[in-house]
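[1] Just to be clear, the model below is a prediction. Sequence and coordinates:
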Amino acid sequence: MYQETPFYKALTGGEYPIIVSLARHDLDLAKAALDAGATAIKTHLNAYHRATGTSFGSFSEERPFFDKLAKLGCPLLVMAGQETVPSSEEMAALAELGFEGFNVYIDHMQPHLLQSPLRPMPALSTTSTPEVVTSIANMPGCIIEASIMPFERYRTAMTDADLERYAAVVSAVDVPVIVPSQLELSPHDAKRLREAGISAPLLGAIVTGDTPRSMHQSVKQFAQ
């Protein structure tokens, strides 16, 4: 149903690609990430980003940036929204721009999103039960984002118990699992996550900072 893209093959083939989530829609941030070794870029729509306090607008509002971002030629992912999500027509337009995956919390998943050409990347929450995790993994072709840390844990160090929680998600499913940097992940943490079966780290502002310089320095450390 979904394209077997080089990015998806990297996720399923153990290559451990680096995904970067932009702190704001800034082309220089995206270029810095890619130059430092990132594989894919994740952007946002219809959302308030808790880690940075940034609000992202509708598809029509963000379209000018997406047009520029698409010209970079890298794999693109989109956090599609919260209570408000793109229409079927907007999802088709995102696919035409080269976006290959979309991400929403499972509570915000709407049926028409699953009819789009974009591969679903449902996000778990802090309250996701093992039964919920298993049911999400039954979604054909999906990638799971393990956003399982409560807000009060943001920007804290990863513990052994955290690693065990991530590993438990991996062992419960047979689809790729990515881990967003809700915690203050280090390159060593990323190595441990890989050993636990995580398919890719998703590095956001907590790790990368919000300047091209900090982005480049951080991503380069992870890439090495």
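    Perfect, thanks for sending it.
[2] Going by C-alpha atoms from here, please, whenever you check contacts or count neighbours.
    Noted.
[3] isn't there a helix covering residue 206?
    Yes. According to DSSP: H, G, I helix; E, B strand; the rest coil, residue 206 belongs to a helix.
[4] Burial check on it, number of neighbours?
    As a burial measure, residue 206 scores 19 neighbours (other C-alpha atoms under 10 Å).
[5] Kindly report the same for residue 218.
    When counting by other C-alpha under 10 Å, one arrives at 19 neighbours for residue 218.
[6] Can you give me the distance of it to residue 18?
    According to C-alpha to C-alpha, to the nearest Å, residue 218 stands 11 Å off from residue 18.
[7] want to compare, so here's the second one:
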Amino acid sequence: MNNFCKIFKEKKFVLISSLPENNPELAKAAVDSGTDVLKVHINVVHHASGTAFGSLAEEKTNLEKIISVAKNAGVPVGIVPGAKPGIGPCELNPLVGMGFDFFSIYAAHLSPTGLVLKEIGKMVALDSSYHPYEAKFLAKMGVD
């Protein structure tokens, strides 16, 4: 069981901080303030903050620093890998190698092949177009 999944077994309430930019100082502030989990982004425009996140290559230096800050504090780190349909192992495998504990993605953007990755946790979000009974099948499909 990875650190991302383990924290939900250990705590009744889990605080996930979604950083408004991939800034190591923001990550440190969140960790120092007691966040349980950090979440960063690439290849997406974050609607809540209005931030346009760059590619993995563009964001890599800051992401590595954020992972270091979090790991030193024992805080799992996840990543939103993008917002286009069909995201699968080609996009996700490099994230595993960097040390991310999980990815966070809308179901409509995830290729089913992304669910076969055992080395990384999977947080999959459903929007209002999904029926509640569909959520029950996510765990059976490998979503954490």
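    Nice, I can see it. Fair warning: this is a prediction, and the values are worked out from it, not measured in the lab.
[8] Fetch the TM-score of the aligned pair.
    Here the TM-score of the superposed chains, computed with TM-score structural alignment, normalised by the length of structure 2 as the reference length, equals 0.84; 139 aligned residues with a C-alpha RMSD of 2.0 Å.
[9] Name the residues that touch the longest helix anywhere in structure 2?
    In structure 2, taking DSSP state H as the definition, the longest helix is helix 56-72. Helix 56-72 of structure 2 is contacted from outside by 22-24, 27-28, 31, 38, 40, 42-43, 53, 76-77, 98-100, using C-alpha atoms under 8 Å, 6 or more residues apart in numbering.
[10] Show me just the buried residues among the residues you listed.
    22-24, 27-28, 31, 38, 40, 42-43, 53, 76-77, 99-100 (16 or more other C-alpha atoms under 10 Å).
[11] and residue 34 of structure 1, what helix or strand is that in?
    Assigning secondary structure by DSSP states H and E places residue 34 of structure 1 in helix 27-36.
[12] Closest one to residue 3 of structure 2 out of the contacts of helix 56-72 of structure 2, please.
    Comparing the contacts of helix 56-72 of structure 2 against residue 3 of structure 2 with C-alpha to C-alpha picks out residue 76 as the nearest, at 6.0 Å.
[13] how much space between that closest one and residue 96 of structure 2?
    Spatial separation of residue 76 of structure 2 from residue 96 of structure 2 under the definition C-alpha to C-alpha is 13 Å.
[14] what about the strands in structure 2?
    The residue ranges that make up the strands of structure 2, judged by DSSP state E, are 16-18, 37-41, 44-46, 51-53, 77-80, 102-106, 121-125.
[15] For the second one, name the packing helices and strands.
    Think strand 37-41 of structure 2. Using 3 or more C-alpha pairs under 8 Å, 6 or more residues apart in numbering; DSSP states H and E, the elements in contact with strand 37-41 of structure 2 are strand 16-18, strand 77-80.
[16] Residue range in structure 1 corresponding to it, please.
    Matched against structure 1 by TM-score structural alignment, strand 37-41 of structure 2 falls on residues 40-44.
[17] Perfect, I'm done here.
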